[in-house]
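> what follows is a predicted protein model with its sequence.
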Amino acid sequence: MTRTGLSPLAWLADVEKRRRAEGLRRSLRVRPPVGTELDLASNDYLGLSQHPAVLDGGVQALRTWGAGAGGSRLVTGNTELHEEFESALAGFVGAESALVFSSGYTANLGAVTALTGPGALLVSDALTHASIVDACRLSRARVEVTPHLDVAAVERVLATRSEERAVVVTESVFSTDGVLAPLRELHEVCRRFGALLMVDEAHGLGVRGAGGQGLLHEVGLAGTPDVIMTTTLSKALGSQGGAVLGPAAVRAHLIDTARSFIFDTGLAPAAVGAASAALQVLIAQPELATAVLARAAELAQICGIDEVPTSAVVSVILGDPDVSVGAAAACLEGGVRVGCFRPPTVPAGTSRLRLTARASLSDEEMVLARQVLTDVLGAVRS
């Protein structure tokens, strides 16, 4: 059948119309260099993205090593700065080694695909991040998605597997609701059935554990030989990039096989320098991790949430996407920027405001947060 005159992209108009009707249309908003509103939406949990030492670390790396890495890390993109930071980060979280990627997304893609593949079993929590979902799809392993936080379901899958190798993957702190994964229980099941446990600490690093060393460190699993950690440098460390941490043998294997490492330009030196400086600030000020959790508890109380948050994330479920968008817009009009999560980021019927605490929030900023959030949520709930 010929389709002369029909645009191959004509279908996009119908898709956009449907998304608008469902309240799911997204748009980009330009952020000013100096925010005029209170930011309760970013993942800059410790407030380090604007810290003078962090900015200086990025600038010094830029002047020393240039604006870009110049190539993949296997060609020209590997510097002393990269390897020094890897050693420092591994030491901080209690891992044997670390490998830096260009983002947390590519770190998850590289780790999952390189450590599974055909003939392996991959067990993933139903609410893991999109980077893990995509990694599962690319892995060519048999993928089993288990209900959220359901350790018994993971055990049932592992108990009946026929594959020689198995990997269980989860987040330590789930990004949309801030809930903690049952890492000890998952590890016990993995060890019993000879499976590798892979934990994404994107929202745990800098927030959980003594001095922000992460949830794996907090529950006594740091450095365990059958546990792999992935993380991002773009949240608590206020920079950009990602890393995979674990046994030295895993690092060597990823350098040989992880396509998102081999074929990707190395992380820009400025980002490495900034992340390295941020890590040093966190080491020098371990109280930052406690401060962010204290501010999260205050935000939860303001929003009428009885349960004390276990992370920097405060999730206020409103249900309807249009209501959530409207509430976020009203907050912004009042001078407070909050996140608004709708499907497919969250399940249908659970659209929400996602607030993120920051260790650097002042008392004055918390007064503004209370005024605006109380008014907006009061109007929505009335």
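Now that the structure is in, tell me what you want to look at. This structure is a prediction, so every number in the text was calculated from the model and none was measured. Residues are numbered from 1 along each chain as shown.
> CA atoms for contacts and neighbours, from now on please.
Fine.
> what are the buried residues along the lengthiest helix in the chain?
Among all segments of the chain classified by DSSP state H, the helix with the greatest residue count is helix 363-381. Of the residues in helix 363-381, those buried by neighbour count under the rule 16 or more other Cα atoms under 10 Å are 366, 368, 369, 370, 372, 373, 376, 377.
> pipe those residues into JSON lines and attach distance to residue 152 per row.
Written out in JSON lines, the entries for those read as follows (distance: Cα to Cα, whole Å):
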{"residue": "366", "distance to residue 152": "41"}
{"residue": "368", "distance to residue 152": "44"}
{"residue": "369", "distance to residue 152": "40"}
{"residue": "370", "distance to residue 152": "40"}
{"residue": "372", "distance to residue 152": "42"}
{"residue": "373", "distance to residue 152": "39"}
{"residue": "376", "distance to residue 152": "40"}
{"residue": "377", "distance to residue 152": "37"}
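> state the distance from residue 301 to residue 369.
Applying Cα to Cα, to the nearest Å, the value for residue 301 to residue 369 is 11 Å.
> go on, residue 188?
Remark: distance between residue 188 and residue 369 (Cα to Cα) = 42 Å.
> for the chain, just list every one of the strands.
38-40, 97-101, 120-125, 142-146, 165-171, 196-200, 227-232, 242-246, 313-319, 336-341, 351-356 (DSSP state E).
> tell me what the fifth one is packed against?
The reference is to strand 165-171. Using 3 or more Cα pairs under 8 Å, 6 or more residues apart in numbering; DSSP states H and E as the contact criterion, the elements in contact with strand 165-171 are strand 120-125, strand 196-200.
> what angle do it and strand 142-146 make?
Strand 165-171 and strand 142-146 meet at an angle of 40 degrees, taking axes from the mean of the first three to the mean of the last three Cα atoms, to 10 degrees as the criterion.
> below is structure B, check it against A:
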Amino acid sequence: MHETEHLLEVRDLKVHFPIEKGIVFKKQIGSIRAVDGVSFSVERGESLGLVGESGCGKSTTIMAVSRLERITSGQVLFEGTDLATLKAEQLVRMRKDFQIIFQDPYSSLDPRMRALDIVSEPMRIFVKKGLLSLDEQTIEQKAVSLLERCGLSSSFAKRYPHEFSGGQRQRIGIARALSLGPKLILADEPVSALDVSIQSQILNLLKDLQQEFNLTFLFIAHDLAVVEYFCNRVAVMYLGNIVETASSRTLYETPLHPYTKALLSAVPIPDPVVGKTRKRMILNGDVPSPSVVRPGCPFAERCPMVMPICTQQKPHLQHVQADHAVACFLYETQGGASV
């Protein structure tokens, strides 16, 4: 493959969870549409941020991409191979190329294992399956080296997770994710559980590692300031759908979708004078239930600019510029190119 081609491409991904009634004879009476037709691509070496309110389907998207969640329909193409069609054995072989950094560093680490063993475990598993050829000494040396590269002294290698701070535990998780030499890192809100002072350290570490190991990131966050700092491209999700995608600079300077504008208007500004004069967009009501089927735009019920067509038809994600696409009838044109 050429270096300019997509490393990851997701096409019309859907993840629906059944709603069942009955104890013995269960009957499906509906479904929760956690992810409902999501499409995006991630270029080699870039960082794509997925943003949106809690419950919009961001984490489910990452779990489905990694095949840790069942895919209802759609394609997940990694270097051209559809992960959704792979059998368990085939999937294991490819897992070394994409790894996850989880949100809660404490619950994602085995409390009975030392830091050295946590980082070594993926390599040992692949050696046992015959997918990697490393001796035990090399495995331990590599694990210690990764811990040191992630900011932890080799003297910490024999410690257990409860002996570390939250930021240090996340560094262990990052070292573990790097142990198999992945190409893609799926980061599920990796700094949201950390103190603000520690967040910047972890983000800077991830940026350095991205350059050093030529990593590609699919990065989830609800903090738009974090996404602006770390990601060079952003996709905004609402109720299982992507409503806008753009480069970080374009999205933050000229947001188009009403939902994106509402999210950005809620971001705190350090300057109190500017903050007082800034116009806020307040959304009415709560996020609707993803179990209700809607014929129109998923944002229509809360949109301050809703039109009659918004409740009748679902807008498609269309390019308005080369690096900017939006799913909104305010910008839909006859000649617009669908994503």
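Now that the structure is in, tell me what you want to look at. Treat the numbers as computed from the prediction; the structure is a model and nothing was measured.
> got a TM-score for the pair?
Comparison of the two superposed chains (TM-score structural alignment, normalised by the length of structure 2) gives a TM-score of 0.29, and 166 aligned residues with a Cα RMSD of 6.6 Å.
> would you convert the strands of structure 1 into JSON lines that also reports distance to residue 275 of structure 1 and mean neighbour count?
Listed next are the strands of structure 1 as JSON lines, based on distance: least, Cα to Cα, whole Å; neighbours: other Cα atoms under 10 Å:
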{"stretch": "strand 38-40", "distance to residue 275 of structure 1": "21", "mean neighbour count": "21"}
{"stretch": "strand 97-101", "distance to residue 275 of structure 1": "11", "mean neighbour count": "26"}
{"stretch": "strand 120-125", "distance to residue 275 of structure 1": "29", "mean neighbour count": "24"}
{"stretch": "strand 142-146", "distance to residue 275 of structure 1": "33", "mean neighbour count": "18"}
{"stretch": "strand 165-171", "distance to residue 275 of structure 1": "21", "mean neighbour count": "25"}
{"stretch": "strand 196-200", "distance to residue 275 of structure 1": "18", "mean neighbour count": "24"}
{"stretch": "strand 227-232", "distance to residue 275 of structure 1": "10", "mean neighbour count": "27"}
{"stretch": "strand 242-246", "distance to residue 275 of structure 1": "10", "mean neighbour count": "27"}
{"stretch": "strand 313-319", "distance to residue 275 of structure 1": "21", "mean neighbour count": "22"}
{"stretch": "strand 336-341", "distance to residue 275 of structure 1": "24", "mean neighbour count": "22"}
{"stretch": "strand 351-356", "distance to residue 275 of structure 1": "20", "mean neighbour count": "25"}
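> could you save those strands as JSON lines and add columns showing distance to residue 86 of structure 1?
Shown next, in JSON lines, are those (distance: least, Cα to Cα, whole Å):
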{"stretch": "strand 38-40", "distance to residue 86 of structure 1": "30"}
{"stretch": "strand 97-101", "distance to residue 86 of structure 1": "5"}
{"stretch": "strand 120-125", "distance to residue 86 of structure 1": "27"}
{"stretch": "strand 142-146", "distance to residue 86 of structure 1": "30"}
{"stretch": "strand 165-171", "distance to residue 86 of structure 1": "21"}
{"stretch": "strand 196-200", "distance to residue 86 of structure 1": "17"}
{"stretch": "strand 227-232", "distance to residue 86 of structure 1": "12"}
{"stretch": "strand 242-246", "distance to residue 86 of structure 1": "8"}
{"stretch": "strand 313-319", "distance to residue 86 of structure 1": "27"}
{"stretch": "strand 336-341", "distance to residue 86 of structure 1": "31"}
{"stretch": "strand 351-356", "distance to residue 86 of structure 1": "27"}
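> one step back: which one of the buried residues of helix 363-381 of structure 1 is nearest residue 184 of structure 1?
Within the set of those, residue 366 lies nearest residue 184 of structure 1; the separation is 35.0 Å, counting by Cα to Cα.
> residue 324 of structure 1: what's it in contact with?
By Cα atoms under 8 Å, 6 or more residues apart in numbering, the contact set of residue 324 of structure 1 is 318, 340, 341, 351, 352, 353.
> 10 Å - rerun?
23, 316-318, 330, 339-342, 350-354, 380 (Cα atoms under 10 Å, 6 or more residues apart in numbering).
> cool, residue 228 of structure 2 as well?
With contacts defined as Cα under 10 Å, 6+ apart, the neighbours of residue 228 of structure 2 are 49, 234, 247, 248, 249, 251, 252.
> what about 6 Å?
When the contact criterion is Cα atoms under 6 Å, 6 or more residues apart in numbering, the partners of residue 228 of structure 2 are residue 248.
> if we can go back for a sec, now the two most distant members of the contacts of residue 324 of structure 1.
330 and 350 (19.1 Å).
> nearest residue to residue 242 of structure 2 other than its sequence neighbours?
The shortest distance from residue 242 of structure 2 to any residue that is not its chain neighbour, by Cα to Cα, 6 or more residues apart in numbering, is 5.6 Å, and that residue is residue 236.
> that neighbour: what secondary structure?
At residue 236 of structure 2 the chain is in strand, as set by DSSP: H, G, I helix; E, B strand; the rest coil.
> residue 139 of structure 2 too?
helix.
> which non-adjacent residue is nearest it?
Per Cα to Cα, 6+ apart, closest to residue 139 of structure 2 is residue 120, 6.3 Å.
> helix or strand for that neighbour, which one?
In this structure, residue 120 of structure 2 sits in helix 115-128 according to DSSP states H and E.
> same question for residue 15 of structure 2.
Secondary structure assigned from DSSP H and E places residue 15 of structure 2 in strand 6-21.
> please pull up the helix or strand immediately following that strand.
On the C-terminal side of strand 6-21 of structure 2, the closest following helix or strand by DSSP H and E is strand 27-43.
> check which helices and strands the helix or strand just after that next one sits against.
Per DSSP H and E, the first helix or strand lying C-terminal to strand 27-43 of structure 2 is strand 47-51. Strand 47-51 of structure 2 is packed against strand 216-220, strand 233-238, with contacts defined by 3 or more Cα pairs under 6 Å, 6 or more residues apart in numbering; DSSP states H and E.
> distance to residue 93 of structure 2 and mean neighbour count added to those strands, as JSON lines?
Below are these laid out as JSON lines (distance: least, Cα to Cα, whole Å; neighbours: other Cα under 10 Å):
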{"stretch": "strand 216-220", "distance to residue 93 of structure 2": "19", "mean neighbour count": "25"}
{"stretch": "strand 233-238", "distance to residue 93 of structure 2": "29", "mean neighbour count": "24"}
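> report how many residues lie close to residue 245 of structure 2.
By other Cα atoms under 10 Å, 30 other residues sit near residue 245 of structure 2.
> gap between it and residue 233 of structure 2?
According to Cα to Cα, residue 245 of structure 2 and residue 233 of structure 2 sit 7 Å apart.
> one more: residue 166 of structure 2?
Distance from residue 166 of structure 2 to residue 233 of structure 2, counting by Cα to Cα: 28 Å.
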